[in-house]
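> need the 3D shape of this:
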Amino acid sequence: MKQSKFVLLAAVTLASTTLMNVAVAQAAVESGSGVAATADQAAEATTTAEFSVKAGQLTLDAAPDFNFGETSMQAIIKGDALKQVDNKVSGTHDDSHNADGSIDKAAVDTLQVSDYRGAGNHWTLSANMSQFTNATTKTAVGGVITLGGSQLGLNAKTISTNASADLLTSAAAAAASEKNVEGLSTVSDTLAAGSTLKLNTADLKNIQAGTYNAAITWTLSDGIASEVAAG
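As a prediction, the model looks like this:
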């Protein structure tokens, strides 16, 4: 009998607690306290829906190598331009200067920039080239690479020894294709064919047999070209 009374008391206590919790929850919104709707006037309320966007990064994903093949000493002395053969070279990308990541070493024919920082952001891509140095004799010669085959709307189409040129801007890329939205897209193209190399005439007296390599430095900067130069 005592056990039955205890069970009954516990049940009553639990029911009372539940009713109190419901009452407290219901008391949070007082009945009839809202906006009244009448025959002449509808009731309206405004609430908020929300989401957040995390900004992405501005990145240089890939940059091309250029192989201008093998030519004769006679053609070099004549000053003939060397035509691009492919993008396979004996060396590899040297990206040890980049502590925050590396470019795609397999995509040797691709120039690619990604910008997902959001609308209203701009960028400028420039490039300059060292002298071509003979791997064996260490003799050097300057030159100019004229880029061909790109559909990116390049601002400049030459990469020169010891001279920096603004090759591409986000604005120019956007003008070339509607899919290249500034701050919200990946701009990419292949430079697999059509480029040429013209060596500096004054340096031809230094030419010797062997393989010549030059380092091309690609610099991706945040901002419009004129602002980057001014800064």
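
> only C-alpha atoms from now on, for both contacts and neighbour counts.
Noted.

> the closest residue to Leu197 other than its chain neighbours: what's it in contact with?
Computed as CA to CA, 6 or more residues apart in numbering, the closest residue to Leu197 that is not its neighbour in sequence is Ile145, at 4.5 Å. Neighbour list for Ile145: Thr158, Ile159, Ser160, Ser195, Thr196, Leu197, Lys198 [criterion: CA atoms under 8 Å, 6 or more residues apart in numbering].

> cool, Arg117 as well?
Listed by CA under 8 Å, 6+ apart, the contact set of Arg117 reads Ala55, Gly56, Gln57, Leu58, Gly183, Leu184.

> same list (the residues you listed) but as JSON lines, adding secondary structure and distance to Val7.
Shown next, in JSON lines, are those (DSSP: H, G, I helix; E, B strand; the rest coil; distance: CA to CA, whole Å):
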{"residue": "Ala55", "secondary structure": "coil", "distance to Val7": "60"}
{"residue": "Gly56", "secondary structure": "coil", "distance to Val7": "61"}
{"residue": "Gln57", "secondary structure": "coil", "distance to Val7": "65"}
{"residue": "Leu58", "secondary structure": "strand", "distance to Val7": "68"}
{"residue": "Gly183", "secondary structure": "coil", "distance to Val7": "68"}
{"residue": "Leu184", "secondary structure": "coil", "distance to Val7": "66"}
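
> alongside the first, I'd like the structure of this one:
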Amino acid sequence: MKKIHYIVTGISALTLAGCLVPAGSVFAANDTKTSVAEVNIIPGNITLDKVPDLHFGSIDIGQITAANVDLNLDNNSIDTSGPVKDGTNAMDGNDNGELTVADNRGTSAGWALTAQLGNMKESGGKTLKGSLTLKTGDVVTDNPTLNAVNPTVGKTLDIGGGSVPIWKADALETGTNGQGQGKNTALLKKGSETVLHLLKDPTASAGRYQAAITWTLADAPL
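From the prediction side, this is the model:
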């Protein structure tokens, strides 16, 4: 009888232990779900934000009547008494030498900037002949990849001549993704290699000479 008593007691303990295990815990599986994070980037515009005025100082008339003259860029402040820049036509040039293109379209479509130099004239109508070379090593872009056509490579505009490509950004199909996107600034100021070349003129007249520079931004490479 004693042996039977122990066997019965053991069975009762095992039964009791089984009753204490939470229902379903032994057979539970991992439960995974997925959600999404989203942000929308709104496209902007492409703009020519800044163009510089260019002042090449002063020379004695004897210099140009005797020979060709090369004048380094002196500063970016232009007299507003004409003949081109005056009280009724202040133009768009700034006095800190900044040339800035901002491309916020987010399309990688590329762009092109051209410049054209008008006649270099004084108030009496007398003109000068020559050219202007635009060049600077001070170029800062949000995307450092550059087309070979940019302000670090000198481009020469003839006085009274046609438009010349100054800066290009390649489209995605032909260049680096995002080339030219964001802010792109070149500084054309004293210390750059921007030079005005004037041809010898034995009949030159004294006076203040000015020429308009027309900058044109296209929304695709030329």
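
> TM-score for the pair, please.
Overlay of the two chains. TM-score (TM-score structural alignment, normalised by the length of the second structure): 0.66; 172 aligned residues with a CA RMSD of 3.2 Å.

> quick one on the thing from earlier: just the buried ones from the contacts of Arg117 of the first structure?
If you count burial by 16 or more other CA atoms under 10 Å, the buried members of the contacts of Arg117 of the first structure come out as Leu58, Gly183, Leu184.

> which non-adjacent residue is nearest the aligned partner of the last one in the second structure?
The one in question is Leu184 of the first structure. Leu184 of the first structure maps onto Gln181 in the second structure, with residues paired by TM-score structural alignment. With sequence-adjacent residues excluded and distances taken as CA to CA, 6+ apart, Gln181 of the second structure is closest to Asp103, at 4.9 Å.

> the one you found matches what in the first structure?
Correspondence of Asp103 of the second structure to the first structure, assessed by TM-score structural alignment: Asp115.

> nearest spatial neighbour of Asp201 of the second structure, chain-adjacent residues omitted?
Per CA to CA, 6+ apart, closest to Asp201 of the second structure is Thr65, 4.8 Å.

> now the one you found, what's its secondary structure?
helix (DSSP: H, G, I helix; E, B strand; the rest coil).

> let me see the contact set for it.
Counting by CA under 8 Å, 6+ apart, Thr65 of the second structure has contacts Lys200, Asp201, Pro202, Thr203, Ala204.

> the fourth one: how many residues sit nearby?
So the one you mean is Thr203 of the second structure. Thr203 of the second structure has 10 neighbours, counted by other CA atoms under 10 Å.

> tell me which helix or strand the one residue sitting closest to the centre of the first structure sits in.
The centre of the first structure sits closest to Ser114, judged by CA atoms, centre = their mean, with a distance of 1.8 Å. For Ser114 of the first structure, the host element (DSSP states H and E) is strand 110-115.

> which positions within that strand qualify as buried?
Thr110, Leu111, Gln112, Val113, Ser114, Asp115.

> likewise stretch 126-138 of the second structure?
Quick answer for stretch 126-138 of the second structure (16+ other CA under 10 Å): Thr127, Leu128, Lys129, Gly130, Ser131, Leu132, Thr133, Leu134, Lys135, Thr136, Gly137.

> want to throw the contacts of Thr65 of the second structure into JSON lines with distance to Leu16 of the second structure and secondary structure?
Listed next are the contacts of Thr65 of the second structure as JSON lines, based on distance: CA to CA, whole Å; DSSP: H, G, I helix; E, B strand; the rest coil:
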{"residue": "Lys200", "distance to Leu16 of the second structure": "116", "secondary structure": "coil"}
{"residue": "Asp201", "distance to Leu16 of the second structure": "118", "secondary structure": "coil"}
{"residue": "Pro202", "distance to Leu16 of the second structure": "121", "secondary structure": "coil"}
{"residue": "Thr203", "distance to Leu16 of the second structure": "122", "secondary structure": "coil"}
{"residue": "Ala204", "distance to Leu16 of the second structure": "119", "secondary structure": "coil"}
